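Asks: Got a predicted structure here, sequence first:
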Amino acid sequence: MTTIIQTAGATAPGPEAPPARRAHGLLQNRWVRFAVRRGGRLLLSLWVLVTAAFLMIHLVPGDPIRAALGPTATPELIEQTRRNLGLDAPLWEQYLRFLAGIFTGELGTSIQFRLPVADVIGDRLPATLALGVAGFVAAVLIAIPVGALIAVATRRGRRRGLELGFASSSVVLGTIPDFLLGVALVWIFGVTLRLFPVAGAGGPDSYVLPVLALAVGPAAILSRIVRVELLAALEADYVRTARSKRLTHARVVLRHALPNAVTASLTLGGLLLGSMVAGTVLVENVFAWPGIGSTVAGSILGKDYQLVQGIVLVYGVGVLLANTIVDVILAILDPRSTILDETGGGR
């Protein structure tokens, strides 16, 4: 009888852990902490961005409605337009309406186009996304092989002339403004050689010049980082271990050293992606690209502040999401990285 009682007591299920203890145990998981930390930081950044975009229209000197309608507009028309746009309500009510409109897609009405802001942005956003993604992919595809080849060729002080030429040219290309490079490309390949179209988004050839204008600078900067990281990886212990196994030089570089160098370089790539998103504004205006970048310039000149407000919001959200996605990719590619365990404020 005693044995039966003890056996029953040993197999009987214990009491369930309290919810607080289970939640505490869940937060011990690195990935859960990473998701909570990144999600909280993203939400806070989005709130700051939304608030700044809302206040922008109210901090502009003067009356944006009067400026948009022109000096000949009557006071009655100005007041009616202000009521139609909801700008006669108290500031807190406008703010709450703006927050609600973000979730419903109601970002106001464009004075310039006489259309909802969401419709204007939606018509032009695909062209901007196509240009930005193509520019980022081109920058990565240029930077990784160029940086890797230069690293292998100049390792341990070899070919000093090549190293000096690469360093000088990458600095020059990395500091040229996008719009200036775009103008140069238009003059050389569009006007002089007549190889590519210089305006509009048509066939695949129309992407060549704007994508190059957007990608060359970031590719030059990123290739330098790839070279430095690959040189460091080639001197690491695990690479020496791989060489001791009599692996070929190409296999050591491509399978062991380069993946680690590229993973480290992706951090900078995320920051460059944010700058490339902003760079589309100038590039689109140079090439008359039918995206939101060229639209924002006209809306600023036309005092269409609600449209500017919506476009700034879209660009800001794009930059924040791009940086968050890069952080997630880095954590997946290298779970041992400090990204999963960092506790402080971001990159």
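Replies: Sure, I can see it.

Asks: rest of the way, CA atoms for contacts and neighbours
Replies: OK.

Asks: ok, and the closest non-adjacent residue to N323?
Replies: Of all residues not flanking N323 in the chain, G270 sits nearest, at 5.3 Å (CA to CA, 6 or more residues apart in numbering).

Asks: who's in contact with that neighbour?
Replies: G270 makes contact with 322-323, 326-327, according to CA atoms under 8 Å, 6 or more residues apart in numbering.

Asks: same thing with L129?
Replies: L129 neighbours (CA under 8 Å, 6+ apart): none.

Asks: Does it lie in a helix or a strand, and which?
Replies: helix 117-153 (DSSP states H and E).

Asks: list the buried ones in the following helix or strand past that helix?
Replies: For helix 117-153, the following helix or strand on the C-terminal side (DSSP H and E) is helix 160-175. Along helix 160-175, these residues count as buried under the neighbour rule (16 or more other CA atoms under 10 Å): 163, 166, 170, 173-174.

Asks: how about these in a markdown table, adding distance to I57?
Replies: A markdown table is the format used below for these (distance: CA to CA, whole Å):
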| residue | distance to I57 |
| --- | --- |
| E163 | 50 |
| F166 | 45 |
| S170 | 40 |
| L173 | 36 |
| G174 | 34 |
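
Asks: and which of these is nearest I102?
Replies: G174 (36.3 Å; CA to CA).

Asks: Leaving out sequence neighbours, find the closest residue to that closest one.
Replies: G217 (4.1 Å).

Asks: which other helices and strands contact the helix or strand where the one you found lies?
Replies: Using DSSP H and E, G217 sits in helix 208-234. Under the contact criterion of 3 or more CA pairs under 8 Å, 6 or more residues apart in numbering; DSSP states H and E, helix 208-234 touches helix 117-153, helix 160-175, helix 178-185, helix 258-286.

Asks: now the second one: how far from the chain's centre is it?
Replies: Between the centre of helix 160-175 and the centre of its host chain there is 26 Å, according to CA atoms, centre = their mean, to the nearest Å.

Asks: Stretch 175-188 now?
Replies: 22 Å.

Asks: Okay, one more to line up with it:
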Amino acid sequence: MAEPTRPPAAGPRRALAGRVRGGLVLRRVVRFAISLAVLLVASFGMIHLIPGDPVRASLGPAAPVELVEARREALGLDQPILSQLVSYVRHVLGGDFGTSFLSGEPVGDVIAARLPNTLALALSATVVALLAAVPLGMWAAIRTENGRNRGTEVTFTSATGATVAVPEFLYSIALVTVFAIGLGWLPPAGKAGPESYLLPIAALAIAPMAMIARISRVETLRELGTDYIRLARAKRLPTARLYLRHVLPNTLTATLTVGGLLLTGLIAGSVLVEYVFAWPGLGLRVVESITQKDYPVAQGVILVYGAIVLVVNLLVDLLLGLLDPTSALKET
């Protein structure tokens, strides 16, 4: 008589899962390090491709040639481009982002003063987009389940698709025109109290809200078609309990993943919004530094933007991979 088959021991399974997770973390960290190195070189190269002389721009067109040459030598801009790159990377790795050509401030101080304003704007816009989009997407899914209310489905998909296609700076201009200039309800620019947050947050949140609502609708429709939801309905579970305790938690995984990646997009996409609203964040500062040929500030801000995007992507990637280690096996 054949012996019954025994299930695999828990120890080997845990060991395999541990190796998979360890390999996943290692690959992600190596990929992050390579991306960071590329970002360092790219931030240096992009700024130096901008035409114009930053020293002449900072000293003015009437500055003597001797003063311009002395300033260029003091800043190391008379060195070969490769030497400048090596010096730039060495200083950045040591935590020194340089000094502003125009104001003489350390770039690290400029970033430290401006970064909280940019993060506050991006985080607030992300929260607003999620809080508005998830209920909207669930409502649209419930209304259009099993092909019902075709008109609602067409309206929802058309409206959200068109909303996603409009750039943030156009929303910024429209909001200023209507609510600040036309109605006079809100300040048109600057940071002066809680009400000054409303228009910039709205300009940043409108398009992401529409995108997340579309994702939320798709995820909700998928959940509504599962066997356990049909069983819950057959048991006549209360509607609120069905949607809030069973459908909502299972739709949030993909939605929150997109929300985490969305945060990086909002941080990078806030540049033009900050410029329109004269918001004292990194976006406004990087525009000013590029137009004024202030290389160190522009490089530092671009590097911080890119590093934030890479770090958030790394954290989201690791979280998803650790929650589902089988996905890592597909990469090997």
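Replies: Here it is on my side, so go on. Note that this is a predicted model, so its numbers are computed, not measured.

Asks: TM-score them against each other, please.
Replies: Between these two chains, after superposing, the TM-score reads 0.87 (TM-score structural alignment, normalised by the length of the second structure); 318 aligned residues with a CA RMSD of 2.3 Å.

Asks: circling back to that earlier point, burial measure for the aligned partner of the residue nearest to G174 of the first structure in the second structure, as a count.
Replies: Aligning on TM-score structural alignment places G217 of the first structure opposite A207 in the second structure. Neighbour count for A207 of the second structure, taken as other CA atoms under 10 Å: 22.

Asks: T192 of the first structure too?
Replies: Counted with other CA under 10 Å, T192 of the first structure comes out at 10.

Asks: any idea what it aligns with in the second structure?
Replies: Checking TM-score structural alignment: T192 of the first structure goes with G182.

Asks: and its match, how far is that from A174 of the second structure?
Replies: To A174 of the second structure, G182 of the second structure is 10 Å away according to CA to CA, to the nearest Å.

Asks: Spatially nearest residue to the residue mapped onto W289 of the first structure from the second structure (excluding sequence neighbours)?
Replies: Alignment note (TM-score structural alignment): W289 of the first structure maps to W279 of the second structure. Nearest residue to W279 of the second structure, sequence neighbours excluded (CA to CA, 6+ apart): G190, at 5.1 Å.

Asks: mind listing what's buried in stretch 236-247 of the second structure?
Replies: Neighbour-count burial for stretch 236-247 of the second structure [16+ other CA under 10 Å]: 242-243, 246-247.

Asks: I'd like to know which of these are part of helices.
Replies: Counting by DSSP state H, no part of those is found in helices.

Asks: ok, back up a step: close enough to count as contact, the match of G217 of the first structure and A159?
Replies: No: taking contacts as CA atoms under 8 Å, A207 of the second structure lies outside contact range of A159: 10.8 Å.

Asks: L272 of the first structure maps to what in the second structure?
Replies: Match for L272 of the first structure (TM-score structural alignment): L262.

Asks: typed the wrong thing, it's V239 of the first structure
Replies: Counting by TM-score structural alignment, the partner of V239 of the first structure is I229.

Asks: Its match: what's it in contact with?
Replies: Taking CA under 8 Å, 6+ apart, one finds 223, 242, 246-247 in contact with I229 of the second structure.

Asks: Give me the neighbour count for G40 of the first structure.
Replies: Neighbour tally, G40 of the first structure, other CA under 10 Å: 12.

Asks: where's it relative to F34 of the first structure, distance?
Replies: 10 Å.

Asks: Likewise for R251 of the first structure?
Replies: For R251 of the first structure relative to F34 of the first structure (CA to CA), the value is 33 Å.

Asks: And Q309 of the first structure, by the same measure?
Replies: Q309 of the first structure is 32 Å from F34 of the first structure, by CA to CA.

Asks: Repeat that for S110 of the first structure.
Replies: S110 of the first structure is 40 Å from F34 of the first structure, by CA to CA.

Asks: Same check on A331 of the first structure?
Replies: 9 Å.

Asks: tell me, what's touching these two both at once?
Replies: 339-340.

Asks: any idea what V317 of the first structure aligns with in the second structure?
Replies: Checking TM-score structural alignment: V317 of the first structure goes with A307.

Asks: excluding its backbone neighbours, what's nearest that match?
Replies: With CA to CA, 6+ apart, the residue lying closest to A307 of the second structure is L36, at 7.0 Å.

Asks: Give the equivalent position in the first structure for the one you found.
Replies: Checking TM-score structural alignment: L36 of the second structure goes with L46.

Asks: immediately after the host helix or strand of its match, which helix or strand?
Replies: Assessed by DSSP H and E, L46 of the first structure sits inside helix 30-59. Scanning forward in sequence from helix 30-59 of the first structure by DSSP H and E, the next helix or strand is helix 64-69.

Asks: what's the mean deviation for that next one versus the second structure?
Replies: Comparison of helix 64-69 of the first structure with the second structure after fitting gives an average deviation of 3.5 Å (mean CA distance after the TM-score superposition for the first structure).
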